[in-house]
Every structure is written in structure tokens, then in C-alpha cells.
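Engineer: here are the coordinates; sequence isn't available:
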């Protein structure tokens, strides 16, 4: 890729997993990757436990707002990473898709969300290495 790659993270509510992944990718890629996130059935607000877990990492999610998944967002992305949205995530030929089987942080305490957060960070670090090596 000669231009900056674009990654779209998708989960059902766009209130936890996809928001944490997008925040990590934005922060850890230093602007070298364009980042989007969306949900197939967005929640009204970001999960406060996810906000707290990311705050521990020095990342503030408190101003983020869940966003509805659109076909335009998928078309505009080079990589689409799904996190538990199943058949509600659109599939378009020619896009790189990955499904990250992550637990949903909804209704979980901070200790469980930290485990999910750390798993997301490790996956994002690998993704950055792959995308920037391909560029």
C-alpha cells in the first residue's frame, strides 16, 4: 500500500471492543494508519468500564460516541476487523477481513475488561507490524 491503510473495527454495540481497538491503533500507529470503528447496533454510550480500563493505559475514550456501521465505511476501508457481530457485518469481495474472537466487555468488571483490553492491544500491535511492513 502506497497510501496510509484504513482499518475499520466492528462490533455489535461499538461501545467497548471496537472502541478500545480503534484507540490503540490510533495511538500506537502514530497516525500512520487511518482508523474507524462502528457497530451493527450501536449503544447510546461507551461502556464506562472500557473507558476506565483504557484510562489506565493513558488513553481517554470518554468523548467517543458509538457509530452505526455503514456500507460506505466498509468500502472505504482496506481491512475490516469484526468482533462478534456475526452475520450483521457486511462482506464485500476484495476487502481483507479478520474476525477477532474477543469476549464482550458489556456487564463485566474491570478485571475481566483488563484481560480483554490487553488481548486487543497485542492484536493491534501485530496488525500495525503487518500493515506497515506491507506499505
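Structural biologist: Yep, it's here. No experiment lies behind these values; they were computed from the predicted model shown.
Engineer: alpha carbons only for contacts and neighbour counts from here, please
Structural biologist: Noted.
Engineer: elements contacting the strand or helix carrying residue 129?
Structural biologist: For residue 129, the host element (DSSP states H and E) is helix 110-134. Counting contacts by 3 or more CA pairs under 8 Å, 6 or more residues apart in numbering; DSSP states H and E, helix 110-134 packs against helix 17-28, helix 48-55.
Engineer: take this one as well and set it beside the first:
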């Protein structure tokens, strides 16, 4: 990875962690200013993305101090894992997005690949009024996931090749191919578990 790619990765990390507290434009401006200063002074540039990233976090914390009690807290991140990312993990991701909003970084992954929710799962989400923009439709790799605060294993025992602080197992049936009533019952179970997790992480919105 060249230095431009490493700066781009730092930028993505900062947006993912802090753009619920500060605008993306402010984050970019502070980062770009730090990059420019560092590039002007440095003779060896190999470690600049790391040092620039740390300096930017410190500067952003100073900017956020007045509105956030002097603390710039990184958003927690949860990764939902199922076999094919078509049912359980997508249900959990969509419900978590609806409940936590922008207070949580949410991703989902299938151990055996896949990023397309099953049509019957989408139907039940629509019945429940869960916005489909909470579905996770991108691939996941260690660089984009980083260190998830919680990795939720749903109906699988193998852990994904991504880092996590804590792993939890939810024994939830696969909704793909099940009857509508069965999927509704699974969705109820998923929502109850998601709510408990979000309360534990301190990100459940009061209005939910």
C-alpha cells in the first residue's frame, strides 16, 4: 500500500469513527492541514500516515471539546456474521441501524460469502417498517472492519478473519426459505437481542 492509499485509509477511519460528532468537511480540513504540515517538514515519510492520524484525532478532540464535554468518543462498531449474509445478519444490521441511527458503525458478513439479502427477508423488514438502507451490501475485509467492539455470530461457530474485542453467539434459525410466520418470529428474536446489545453499548436512542 503506497502512502496515498494509507492516507486514504486514515481518512476513512476518521470518518467512520467521528463523523457523528463533527462534519465530514471539518474532519477533511483538519486532516488535510496536518498532512500538508507533515509532508513539508518530514524527510522520512514512511510513518507519516500514523503520526498524522494521531495528530488529527487530538485536533478533532480539541474542536469537539465545547460540545462534547471535552471527550471525542469513537463510535462503537458491531459486525453481524451469518453463513451467507442473506438472512440473520442482514436482519440484525437493518434493525440495529433503525434503532441506533448514526451512533453505531454496523456491518455484516457471510462466512461463505454473499452480500445480498433474501427477498423474503426484505418483505418482512418492509412489513415491520424497518428501512432497507440499514442493509449492508458491501464486502467486508480486515481493513474496513478494523477492531469491532462486538462480533455477533448468528447460527455459525466459525469466526471470521477479522479482529474483534468480543465475540457473542446468538443461536438463531436461518430465515432464508422459511415461512413468513417463521421469519416474523425470527425477526422478533433478532430485534430483542439487538435492543439488548445496543442498550449495553449505550447507543440505543431514547425515542426507540
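Structural biologist: Looks like it arrived, so ask away. Quick caveat, the model's predicted, so the values are computed rather than measured.
Engineer: need the contact partners of the helix holding residue 129 of the first structure.
Structural biologist: In this structure, residues lying in contact with helix 110-134 of the first structure by CA atoms under 8 Å, 6 or more residues apart in numbering are 1, 5, 17, 20-21, 24-25, 28-29, 49-50, 52-54, 102-103, 105.
Engineer: need the helices and strands packed on helix 110-134 of the first structure in CSV (columns: distance to residue 118 of the first structure).
Structural biologist: As requested, these are arranged in CSV below (distance: least, CA to CA, whole Å):
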stretch, distance to residue 118 of the first structure
helix 17-28, 10
helix 48-55, 10
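Engineer: those helices: which one's closest to residue 74 of the first structure?
Structural biologist: The closest of those to residue 74 of the first structure is helix 17-28. By CA to CA, the value is 14.2 Å.
Engineer: contact partners of that closest one?
Structural biologist: 8-11, 33-38, 50, 54, 59, 61, 64, 83, 102, 104-105, 116-117, 120-121, 124-125, 128.
Engineer: go on, stretch 123-134 of the second structure?
Structural biologist: Residues contacting stretch 123-134 of the second structure (CA under 8 Å, 6+ apart): 91, 93, 94, 95, 96, 97, 98, 122, 180, 183, 184, 187.
Engineer: and these, which two are furthest apart?
Structural biologist: Largest separation among these by CA to CA: 97 and 180, giving 22.5 Å.
Engineer: tell me which of the two has more neighbours.
Structural biologist: The residue with more neighbours, out of residue 97 of the second structure and residue 180, is residue 97; 22 against 15, by other CA atoms under 10 Å.
Engineer: what's the counterpart of the more buried one in the first structure?
Structural biologist: In the first structure, residue 97 of the second structure lines up with residue 26, judged by TM-score structural alignment.
Engineer: what's the spacing between that match and residue 120 of the first structure?
Structural biologist: Relative to residue 120 of the first structure, residue 26 of the first structure is positioned 13 Å away (CA to CA, to the nearest Å).
Engineer: pull out the buried members of the contacts of helix 17-28 of the first structure.
Structural biologist: For the contacts of helix 17-28 of the first structure, a neighbour count by 16 or more other CA atoms under 10 Å gives the buried set as 8-11, 33-38, 50, 54, 61, 83, 102, 104-105, 116-117, 120-121, 124, 128.
Engineer: ok, now how distant is the corresponding residue of the first structure for residue 106 of the second structure from residue 50 of the first structure?
Structural biologist: The alignment partner of residue 106 of the second structure in the first structure, by TM-score structural alignment, is residue 35. With distances taken as CA to CA, residue 35 of the first structure is found 18 Å from residue 50 of the first structure.
Engineer: same check, this time on residue 58 of the first structure
Structural biologist: Where residue 50 of the first structure is concerned, residue 58 of the first structure sits at a distance of 13 Å (CA to CA).
Engineer: what's the answer for residue 106 of the first structure, then?
Structural biologist: Per CA to CA, residue 106 of the first structure is found 9 Å from residue 50 of the first structure.
Engineer: same check on residue 37 of the first structure?
Structural biologist: Residue 37 of the first structure sits 15 Å away from residue 50 of the first structure, going by CA to CA.
Engineer: strands of the second structure, residue ranges please.
Structural biologist: Under the criterion DSSP state E, the second structure contains strands at 77-82, 105-110, 150-154, 167-170.
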